[in-house]
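Novice: Predicted model follows, preceded by the sequence.
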Amino acid sequence: MRAHGSPLVIGHRGACGYRPEHTRQAYELAFQLGADFVEPDIVATKDGVLVLRHENEISGTTDVSNRPEFADRRTTKEVDGAPVTGWFTEDFTWAELATLRCRERLGPLRQASASFDGLYPIMRLSHLFDLVDRLAETSDRELGVVAEIKHATYFESIGLPLDELFADELERVGWQHEPNRLVIESFEKTVLRKVRERGIRGSRIYLIEAEGAAFDLVARDGADAASYATEIGEVGLYELATRRGLDAIDGISVDKSLLLDATSDDGTTDLVDRAHAVGLAVFTWTLRPENRFLSQPFRGEGGKGDFGHWRQEFRTIMKSGVDGVFADHPDLALVVRDAAA
């Protein structure tokens, strides 16, 4: 994992600005455009197969709602303390999910990606590792994976422990000892510890939201759960950095709003400097060029789907010293990174 230099460019769910997210075509394109790593979101099927979806609820990213044979699977569940209605990966076998076709979650904003709706199947995690291995054989760069484990507390509560399934998968594909090519991230530190307990090597990154608290802490501590803001405060950040053994983490990955500060001289907060001072790497998400996703000072003329002043925002974020950036359009992030080199 690159430390304190030019940031890694990580294809967020592949190159989902150009192809529907989490498809083989999105991941292949991300590497073709120059991404160093790619990031899959990992959830499980009823029969314990790890698949790549933004969430376990899949109505927004597949054609499941148009499939009459699965109409009776629509339901409402509580996931991480919130009610969610739709179709869920854990109610399908892998064989059933394999019949679905992907669609772009941000279709109204991204016609380029949405134009490929209905063409590509869902990927298994094992498919992605096979793809990276194959592409690495012909590349002069080291290609890697930032694997995000989603809703671990929830999945464990229904008998699908993602740490166990993930460790088993890595052993099957030979990625269990790939510290240079594998980063494991989650919004829950508990699952990061459990993965390490199972002997999986790789950098461990704790994901941080702009507000709220980690669900594993909420499940354990209720209203007394430490907030994300507390965890990246002066004391909290030091405590994260000084965790030892199986509890140790290598860095944090934060919502980009936690790095941007229009009132400061350079447009950024001191979070990266504070994290680096205690030995933690910092990633940030997500670099997107559309006005809808740019922070207010960088929005341009036109509608939500039009590109704003993305170069300026990307440049500001990278100048903070961040170690890795997640980008839906990896080529655009590389344009800015390489111009500053």
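Specialist: Happy to help now that I have it.

Novice: CA only for contacts and neighbour counts going forward, please
Specialist: Fine.

Novice: all strands of the stretch 101-250 of the chain, in order?
Specialist: Counting by DSSP state E, counting those that start in this stretch, one finds strands in the stretch 101-250 of the chain at the ranges 144-149, 182-186, 203-208.

Novice: And the ones you listed: which comes nearest residue 280?
Specialist: Proximity to residue 280, assessed across the strands of the stretch 101-250 of the chain by CA to CA, is greatest for strand 203-208 (9.2 Å).

Novice: Same list (the strands of the stretch 101-250 of the chain) but as a markdown table, adding distance to residue 106.
Specialist: Listed next are the strands of the stretch 101-250 of the chain as a markdown table, based on distance: least, CA to CA, whole Å:
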| stretch | distance to residue 106 |
| --- | --- |
| strand 144-149 | 20 |
| strand 182-186 | 23 |
| strand 203-208 | 22 |
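
Novice: okay if I get those strands as a markdown table plus mean neighbour count?
Specialist: As requested, the strands of the stretch 101-250 of the chain are exported to a markdown table (neighbours: other CA atoms under 10 Å):
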| stretch | mean neighbour count |
| --- | --- |
| strand 144-149 | 23 |
| strand 182-186 | 23 |
| strand 203-208 | 24 |
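
Novice: out of those, nearest to residue 105?
Specialist: strand 144-149 (17.9 Å).

Novice: Which strands or helices does the closest one pack on?
Specialist: strand 37-39, strand 41-44, strand 182-186 (3 or more CA pairs under 8 Å, 6 or more residues apart in numbering; DSSP states H and E).

Novice: so which of the ones you listed gets nearest residue 121?
Specialist: Nearest of the helices and strands packed on strand 144-149 to residue 121, taken as CA to CA: strand 41-44 at 15.5 Å.

Novice: what's downstream of that closest one, the next helix or strand?
Specialist: In the C-terminal direction, the helix or strand that comes right after strand 41-44 (DSSP states H and E) is strand 50-52.

Novice: For the very next helix or strand once past that following strand, name the packing helices and strands.
Specialist: With elements assigned by DSSP H and E, the helix or strand that comes after strand 50-52 is strand 75-79. Counting by 3+ CA pairs under 8 Å, 6+ apart, the packing neighbours recorded for strand 75-79 are strand 82-86.

Novice: And the helix or strand following the strand it packs on, what's buried?
Specialist: Moving toward the C-terminus from strand 82-86, the next helix or strand (DSSP H and E) is helix 94-97. For helix 94-97, a neighbour-count test (16 or more other CA atoms under 10 Å) marks 94, 97 as buried.

Novice: next up, a second structure to put side by side with the first:
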Amino acid sequence: MTASFRPRFAPPALAALLLAAAALPASADALKTLHGQAPLVIAHRGASGYLPEHTLAGYELAIRMGADYIEPDLQLSKDGHLVAMHDTTLNRTTDVASKLGARNGGYKVSDYTLAEIKQLTVKPTGTAKTSYPGFTPSSANPLRIPTFDEVLALAKSQGALTGRTIGIYPEAKIAAPAMEDKILASLQAFGYGRSSDKVFIQSFSLDTLKSLRAKQDALGMSIQEVFLGNTASASFSDIAKWVNGIGPSITAGGANAVNQAYIAAAHAAGLLVHGYTFAQANPEPAAAQYGKYLGWGMDGVFSNYTDLAYNARAELLAAVPEPESYALMLGGLAVVGLVARRRRKTMA
């Protein structure tokens, strides 16, 4: 039986300590990740298995469930604004057909202005619903399409609330210089720019990532980049000349099949491995799936079910020998627990 703990409503101080513990490096032989650190929980399109994808509500729920990073896919509106949307069209996930109708024979994001896009409501897809038990979003319009800046602002505000830094993992969905420029401008405006910042920029286009790297160099930026494309088309050592990591599909086959040897080879070239997409909703088979890839040393998982990924990582870390730094962290947890017990006695 797998654990069913969901870190939904942990007190901010306690949640911060738990998540900080996950960031500590484990002993060298304990974890097979590239840097010996705990693998990352990346909220794929937000908590998209529970709430509509790419919404402020979905991102916030993922943060409440313990996500290290939230992932906004980015498209450009007709008037040049970055919006969080996976598809190049609006009709799969919104009510655009009934509210605005088609443009130029279709529903391309690039055919609608930001003001028009802001009129739309994002619909649940797959197993998602419009609400989640016990969760009330803090945003005024939690199921509308957010801009990239709104996602960044949410990460900052939730970081202040939870006492931990919320990472951002944007994807440039189209290969366009204008998108590259706007992504970097928004990140700069919110204070991101160093390799140590909790940001990864991802793309299926290696040319886009090369262009972004050159622009980052010119701007004095060094944000990490991740290639999502076909890694069989180039050696890991060649890919590592341009990016910091790769994002392979866990359902790929052939030369792109993700297994222990694949991850080890990527690590040997100095590449992080963040696999996508962990979409199993059933806790027990999900735990087995996470356990396999995390056991192989995968550095991060893109998951539709943030709580299940969080639980799987917790189980992995529970089996890891604790270095001395964990003793200090556990001491902090004990103090928080003692204070909480005293408060309950005082209120009784």
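Specialist: Everything's here; your move. Remember, predicted model here, so these are calculated numbers, not experimental data.

Novice: and residue 118 of structure 1, which of the helices and strands packed on strand 144-149 of structure 1 is closest to it?
Specialist: Nearest of these (CA to CA): strand 41-44, 19.9 Å.

Novice: Next, find the distance separating the equivalent of residue 239 of structure 1 over in structure 2 from residue 176 of structure 2.
Specialist: Using TM-score structural alignment, the equivalent of residue 239 of structure 1 in structure 2 is residue 238. To residue 176 of structure 2, residue 238 of structure 2 is 23 Å away according to CA to CA, to the nearest Å.

Novice: Kindly report the same for residue 120 of structure 2.
Specialist: To residue 176 of structure 2, residue 120 of structure 2 is 25 Å away according to CA to CA.

Novice: Looking at those two now, which is surrounded by more residues?
Specialist: Neighbours per residue (other CA atoms under 10 Å) separate residue 120 of structure 2 from residue 176, with residue 120 holding more: 20 against 12.

Novice: any idea what that one aligns with in structure 1?
Specialist: Counting by TM-score structural alignment, the partner of residue 120 of structure 2 is residue 100.

Novice: swap in residue 297 of structure 2?
Specialist: Checking TM-score structural alignment: residue 297 of structure 2 goes with residue 321.

Novice: Quick check: its match vs residue 258 of structure 1, distance?
Specialist: Residue 321 of structure 1 is 14 Å from residue 258 of structure 1, by CA to CA.

Novice: cool, residue 184 of structure 1 as well?
Specialist: Going from residue 184 of structure 1 to residue 258 of structure 1 by CA to CA gives 21 Å.

Novice: From residue 144 of structure 1, how far out is residue 50 of structure 1?
Specialist: Distance of residue 50 of structure 1 to residue 144 of structure 1, given as CA to CA: 18 Å.

Novice: picking up where we left off before, give me the neighbour count for the match of residue 239 of structure 1.
Specialist: The burial count for residue 238 of structure 2: 11, using other CA under 10 Å.

Novice: Likewise for residue 164 of structure 2?
Specialist: Residue 164 of structure 2: 19 neighbours (other CA under 10 Å).

Novice: ok, the aligned residue in structure 1 for it - contacts?
Specialist: Under the alignment (TM-score structural alignment), residue 164 of structure 2 maps onto residue 141 of structure 1. By CA atoms under 8 Å, 6 or more residues apart in numbering, the residues touching residue 141 of structure 1 are residue 36.

Novice: And residue 141 of structure 1, how close does it get to residue 116 of structure 1?
Specialist: For residue 141 of structure 1, the distance to residue 116 of structure 1 - CA to CA - is 28 Å.

Novice: now do residue 189 of structure 1
Specialist: 36 Å.

Novice: more crowded one of these two?
Specialist: residue 189 (21 against 16).

Novice: Without its sequence neighbours, what residue ends up closest to that one?
Specialist: Setting aside the residues directly before and after it, residue 189 of structure 1 is nearest to residue 206 in space (CA to CA, 6 or more residues apart in numbering), at 6.4 Å.

Novice: Pull the contacting residues for the equivalent of that neighbour over in structure 2.
Specialist: Matched by TM-score structural alignment, residue 206 of structure 1 corresponds to residue 227 in structure 2. Residues near residue 227 of structure 2 by CA under 8 Å, 6+ apart: 202-206, 209, 243, 245-247.

Novice: likewise residue 101 of structure 1?
Specialist: Residues near residue 101 of structure 1 by CA under 8 Å, 6+ apart: 62-64, 117-122.

Novice: Can you give me the distance of residue 153 of structure 2 to residue 191 of structure 2?
Specialist: For residue 153 of structure 2 relative to residue 191 of structure 2 (CA to CA), the value is 11 Å.

Novice: Compare these two (neighbour count), which wins?
Specialist: residue 153 (13 against 10).

Novice: Residue in structure 1 paired with the more buried one?
Specialist: In structure 1, residue 153 of structure 2 lands on residue 130 (TM-score structural alignment).

Novice: And for its match, nearest residue in space, chain neighbours not counted?
Specialist: In space, residue 130 of structure 1 is closest to residue 173, 7.6 Å off (CA to CA, 6+ apart).

Novice: Map that neighbour onto structure 2.
Specialist: So residue 173 of structure 1 corresponds to residue 190, using TM-score structural alignment.

Novice: is it true that that match touches residue 154?
Specialist: No. Applying CA atoms under 8 Å, one finds residue 190 of structure 2 not in contact with residue 154, separated by 11.2 Å.

Novice: tell me which element residue 335 of structure 1 falls in.
Specialist: If you go by DSSP H and E, residue 335 of structure 1 is part of helix 330-340.

Novice: so where is that helix in structure 2?
Specialist: The aligned range for helix 330-340 of structure 1 is 306-316, by TM-score structural alignment.

Novice: That stretch vs structure 1, average offset?
Specialist: For stretch 306-316 of structure 2, the mean deviation from structure 1 after alignment is 0.8 Å (mean CA distance after the TM-score superposition for structure 1).

Novice: Would you mark the buried spots in that stretch?
Specialist: Buried-residue list, stretch 306-316 of structure 2, by 16+ other CA under 10 Å: 306-314, 316.
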